[in-house]
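> Provided below are the primary sequence and the corresponding predicted coordinates.
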Amino acid sequence: MDGNLRGRGGRVQDEEIMVDEEEVVDEEEEQDLWCVWCEDWSISLPKKIEALSGSCVTINCRFDINSEYDKDLTDSAAGVWLKDGTDIEGNGGLKWTYTQKSAFIDVIDFPPNPAVQMFEDQMEVEEEVLEGSSMCLRCSAKTLCSSSPPTLTWSSTDRLHLNESSRLQLDQQNQTEIISDLNFTATHLQHGVTFICTITYQLQQRKTTALNFIRLRVQYGPKISLFSCNRTNVTVCLCEAHGNPSPKVEWFLSGRPVSNSANTSISEERLSSTDLRSFISLHQSLTHTDTLQCVTTNTHGNASKQIQLVSSLQEMTHCQLTLIPLLVILTLILILYALTVGFGLYKIRQ
């Protein structure tokens, strides 16, 4: 038991005990603190204190004394914890016993889960965040035992490199809590990633853990991940895009928008809540100047890719022109080989 005694002179005394069994908790009281004689001789401490079995527990005790004894509350003054009260003894005539209801200890076998919060540009948020925002994921928990505080660690489902920092501080109830902040800039690569905070308590004979998690949802502009064409008698192209919200895809042939018609067929396939694949089939003759463009948009921007289209006849002509130099080279090699063999046979006959 860590007993923190604080008087007008700022006197603090710490004591510690281990917790091994559960105490009865008074459920009928509505106040968080007992307060006896809240003028002059007064003392306050929590009604209910949560403690982890096998660990120590901290009880914060605050007191005031009659102002005429302020001079006696020096560094030599001491507080003594009793089963049914607390003694404060200092110099001169300063000696007082506070008797009141005790602080009840609620012993738990397993630690509570840590609390996880998400901050976007220093504002707490619960919904989706925007790509490029400065993010902070905060994990916090009560230390329960100040002499052996727990540790907090972060992990993620995608095994990202995490930059975290931890610290101890007092909460609004004057209890020590441990906080771990995970800072990063939100990107589309983190959309759907689950970040897990694990708290570990070192007990007398073992360690015990608890965890909490948060799934990050990032809104971002569209990106084209795949754009390809297969050209035979019919030109078939596909464009695969992703974004949050899910983007839409539009096609442009030589700068003109394309829609379903007798010569054009467009279809779509929804791959996920953020991914879309679009197909286009062109049943028409093309020239060497025709271009096909895939344009994808959502509320956060747009992206596009373009490809130069060539007709099947042009591709065949291009292929033939490419083969001519190869045929010439092969012919020369064969002639040279024949001459070499012929010259060798002539030498043998001689």
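Cool, the structure landed.
> please count neighbours and contacts with C-alpha atoms only from this point.
Noted.
> for my notes, confirm residue 324 occurs in a helix.
Yes: with DSSP: H, G, I helix; E, B strand; the rest coil as the criterion, residue 324 is part of a helix.
> so it versus residue 300, what's the distance?
The span separating residue 324 from residue 300 equals 51 Å under the rule C-alpha to C-alpha, to the nearest Å.
> so which of these two has more stuff around it?
Comparing residue 324 with residue 300 by other C-alpha atoms under 10 Å, the one with more neighbours is residue 300, at 15 against 11.
> quick one: contacts for residue 50?
Contact partners of residue 50, counting by C-alpha atoms under 8 Å, 6 or more residues apart in numbering, are 57, 105, 106, 107, 108, 144.
> ok, residue 250 next?
Contact analysis of residue 250 by C-alpha under 8 Å, 6+ apart lists 257, 258, 294, 295, 296.
> list only buried entries from the residues you listed.
When those are checked for burial by 16 or more other C-alpha atoms under 10 Å, the buried set is 258, 294, 295, 296.
> turn those residues into TSV, including secondary structure and distance to residue 315.
Shown next, in TSV, are the buried ones among the contacts of residue 250 (DSSP: H, G, I helix; E, B strand; the rest coil; distance: C-alpha to C-alpha, whole Å):
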residue	secondary structure	distance to residue 315
258	strand	24
294	strand	22
295	strand	26
296	strand	29
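> for residue 112, state which of those residues is nearest.
Comparing the buried ones among the contacts of residue 250 against residue 112 with C-alpha to C-alpha picks out residue 296 as the nearest, at 46.4 Å.
> so what's the closest residue to that closest one other than its chain neighbours up against?
Closest residue in space to residue 296, ignoring its immediate chain neighbours: residue 249 at 4.4 Å, by C-alpha to C-alpha, 6 or more residues apart in numbering. Residue 249 sits next to 241, 278, 294, 295, 296, 297 when contact means C-alpha under 8 Å, 6+ apart.
> got it, and residue 187?
For residue 187, the contacting residues are 131, 132, 218, 220, taking C-alpha under 8 Å, 6+ apart as the criterion.
> same thing but at 6 Å, please
Shown here is residue 187, whose contacts under the criterion C-alpha atoms under 6 Å, 6 or more residues apart in numbering are residue 131.
> what's the first helix or strand after the helix or strand harbouring residue 155?
Under the criterion of DSSP states H and E, residue 155 resides in strand 151-156. The helix or strand immediately downstream of strand 151-156 is strand 164-170, counting by DSSP H and E.
> put this next to the previous one:
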Amino acid sequence: MSLMAALCVNMVTVNMLLSVFFLSGVSAQCGSITPAALFIDAPKEMEALSGSCLLIPCIFRAKDGTQFDSSREIYGVWIKNDPRFSNKDNVIFNSSQSVNSYKMQMTGNLREQNCTTLFSDLDKSKTNKYFFRIESEHFRATACDDPLQITVRDSPWSPRINISGEAKEKKSVTISCSAFTSCPHSPPQLTWNLQQNSHSQIEKNTDGTFTSKIQQSITLSDSHDGFNISCSATYPVDEGKPGKTKETQQTLSVTYAPKETSASISPSGLVSAGSWVNLTCSSRANPPISSFSWFLKTKDGSMKVAEGQFYTVNMTNMTESYYCEATNILGHNRSSWIHLKNEESFPLSTILAVTVSVVIVLIFLPLCVCRLKRKNPTQQQTQNQTGEEEEIHYGDIKFSDRRAAPSSVSEQDSGQQQETVYARIQVSKAESSSEQSAEGLQDLYAQVNKK
């Protein structure tokens, strides 16, 4: 038994020594001076868009008590997956080299302990854990305790809509739309339906990341209640491909006092005395109406007679006038007067007077029309009377060609038979043959025989 116990103790001792050995080896690989001799201030996790770039904000510092000479030549190194610098396959970027496996650029000034880096040409295969390392003449260390997890995604981020201030009628608020900007060198384009051609601004967050934002200040009214704000962010990508767009919508809720209050009657028109009439009050408000009240017009002024959106009235009087009032926590609003009348509100004498007047008009109107026709004869009759006074003469008209052969009847006989009058006229005649003259005109004579 003592032998077995001794063997067990020896095995435990060997395991402990092996554990210490291997742990010391990892630490030694992580930093050449001491483990965790370098620290960086950077986000623990970052997201990037495939086809775009990522700006990594980074500030490094050496372990307290460690000398770091910033006047010496300094190089920055990024390692993926495994912090061991000895594994050259994991070293993706070294600022001392002109060619690297990943497209990265050290934009920060290492002499000022700024290790900010621009990571370009990202795709989903570059989703990994990354470590930063410093290489100089007397200081070589990796920030083993500060890994950076980078996740590359295909879909863009949804923009965020924010409303600052009280969303109440007649109050001024500032509405903004913002989108995460992984790469300020290629920011997203923000557009919305509040204002055309809005110019976005890039703001730096407390953790060193960036946000693009557009905003507008407006004075609210009841018409803005229920308005749907739409904002979209379009992220540019490499290789001239179409940008990736994501949209966000938010409905604006504006509180206001009651408006457009109205009262309606059912049935409408004249009603019989003693019948029931239904009154309805309508209004709009945000928050909703909390109470409706009905008021009756009296000789002493308005008198509250009921509460509720609906009110039923028994028509006992000839005429009655009502209005309703709508109320919520922000105020109240009243309708115009509505007037109820029953059939007895029109006396019999009034009805008879109207009937007699209509009958008189129907009887005397045709008589007046007939008298007007007799006094004003028609135009045709006037023309007929005028025509009878004129003397009408009749005559025979004969047309002959001046160049025709003389008649066989002697001039003497002709003179005895009738008196001949000649008149010269010109008539335009169409050409019928080539023998006719170019002018195509002939002189004709008209012979008129007077009876």
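Received, thanks. Because the structure is a prediction, the values reported are computed rather than measured.
> tm score of chain vs chain?
The TM-score (TM-score structural alignment, normalised by the length of the first structure) is 0.63; 278 aligned residues with a C-alpha RMSD of 4.2 Å.
> quick revisit: redo the buried ones among the contacts of residue 250 of the first structure as CSV? Include distance to residue 138 of the first structure.
Converted to CSV, these look like this (distance: C-alpha to C-alpha, whole Å):
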residue, distance to residue 138 of the first structure
258, 49
294, 41
295, 39
296, 35
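> translate residue 230 of the second structure into the numbering of the first structure.
Matched to the first structure by TM-score structural alignment, residue 230 of the second structure sits across from residue 196.
> and the gap between residue 254 of the first structure and residue 90 of the first structure?
When C-alpha to C-alpha is the yardstick, residue 254 of the first structure and residue 90 of the first structure sit 94 Å from each other.
> so between those two, which is more surrounded?
Just comparing residue 254 of the first structure and residue 90: by other C-alpha under 10 Å the higher neighbour count belongs to residue 90, 19 against 16.
> surely that one touches residue 79?
No: counting by C-alpha atoms under 6 Å, residue 79 is not a contact partner of residue 90 of the first structure; they are 8.8 Å apart.
> what lines up with residue 168 of the second structure in the first structure?
Under the alignment (TM-score structural alignment), residue 168 of the second structure maps onto residue 130 of the first structure.
> what about residue 56 of the second structure, how many neighbours?
Neighbours of residue 56 of the second structure under the rule other C-alpha under 10 Å: 23.
> so what's the equivalent of it over in the first structure up against?
Alignment of residue 56 of the second structure against the first structure is given by TM-score structural alignment, with residue 59 as its counterpart. If you count contacts by C-alpha under 6 Å, 6+ apart, residue 59 of the first structure has them with 2, 3.
> mind checking which helix or strand residue 59 of the first structure is in?
strand 58-64.
> on average, how far is the following helix or strand past that strand from the matching bit in the second structure?
Scanning forward in sequence from strand 58-64 of the first structure by DSSP H and E, the next helix or strand is strand 78-81. When the second structure is overlaid, strand 78-81 of the first structure sits 5.9 Å from its aligned residues on average, using mean C-alpha distance after the TM-score superposition for the first structure.
> rewinding a little: can you give the contact residues for the strand holding residue 155 of the first structure?
Counting by C-alpha under 6 Å, 6+ apart, strand 151-156 of the first structure makes contact with 194, 195, 196, 197, 198, 199, 200, all of which sit outside it.
> work out the gap between that strand and the centre of the chain.
Averaging C-alpha coordinates over strand 151-156 of the first structure and over its chain gives two centres that are 10 Å apart (C-alpha atoms, centre = their mean, to the nearest Å).
> buried ones in that strand, by neighbour count?
The neighbour-count criterion (16+ other C-alpha under 10 Å) identifies 151, 152, 153, 154, 156 as the buried residues of strand 151-156 of the first structure.
> of these, closest to residue 124 of the first structure?
When these are compared for distance to residue 124 of the first structure (C-alpha to C-alpha), residue 154 comes out closest, at 19.0 Å.
> mind checking how far the aligned residue in the second structure for the closest one is from residue 233 of the second structure?
With TM-score structural alignment as the criterion, the equivalent of residue 154 of the first structure in the second structure is residue 192. Separation of residue 192 of the second structure from residue 233 of the second structure (C-alpha to C-alpha): 9 Å.
> do residue 70 of the second structure as well
Distance, residue 70 of the second structure to residue 233 of the second structure, using C-alpha to C-alpha: 42 Å.
> same check on residue 161 of the second structure?
12 Å.
> who has more neighbours, those two?
residue 233 (27 against 19).
> wait, doesn't residue 230 of the first structure sit right on residue 236?
Yes: taking contacts as C-alpha under 6 Å, residue 230 of the first structure lies within contact range of residue 236: 5.3 Å.
> between those two, which one's more packed in?
Legend: neighbour count by other C-alpha under 10 Å for residue 230 of the first structure and residue 236, higher for residue 236 (18 against 11).
> the helix or strand harbouring that one: how far from the chain's middle?
When elements are defined using DSSP H and E, residue 236 of the first structure is found to belong to strand 235-244. How far strand 235-244 of the first structure lies from its chain's middle: 29 Å, per C-alpha atoms, centre = their mean.
> for stretch 129-148 of the first structure, same thing?
For stretch 129-148 of the first structure, the distance from its own C-alpha centre to the chain's C-alpha centre is 10 Å (C-alpha atoms, centre = their mean).
> buried set for that stretch?
Using 16+ other C-alpha under 10 Å as the burial criterion, the residues of stretch 129-148 of the first structure that qualify are 129-131, 133, 135-146.
> what's the burial count for residue 320 of the first structure?
11.
> which strand or helix spans it?
In this structure, residue 320 of the first structure is located in helix 312-349 according to DSSP H and E.
> now that helix and strand 235-244, what's the angle there?
120 degrees (axes from the mean of the first three to the mean of the last three C-alpha atoms, to 10 degrees).
> list the buried residues of helix 312-349 of the first structure.
When neighbours are counted by 16+ other C-alpha under 10 Å, the buried residues of helix 312-349 of the first structure are found to be residue 312.
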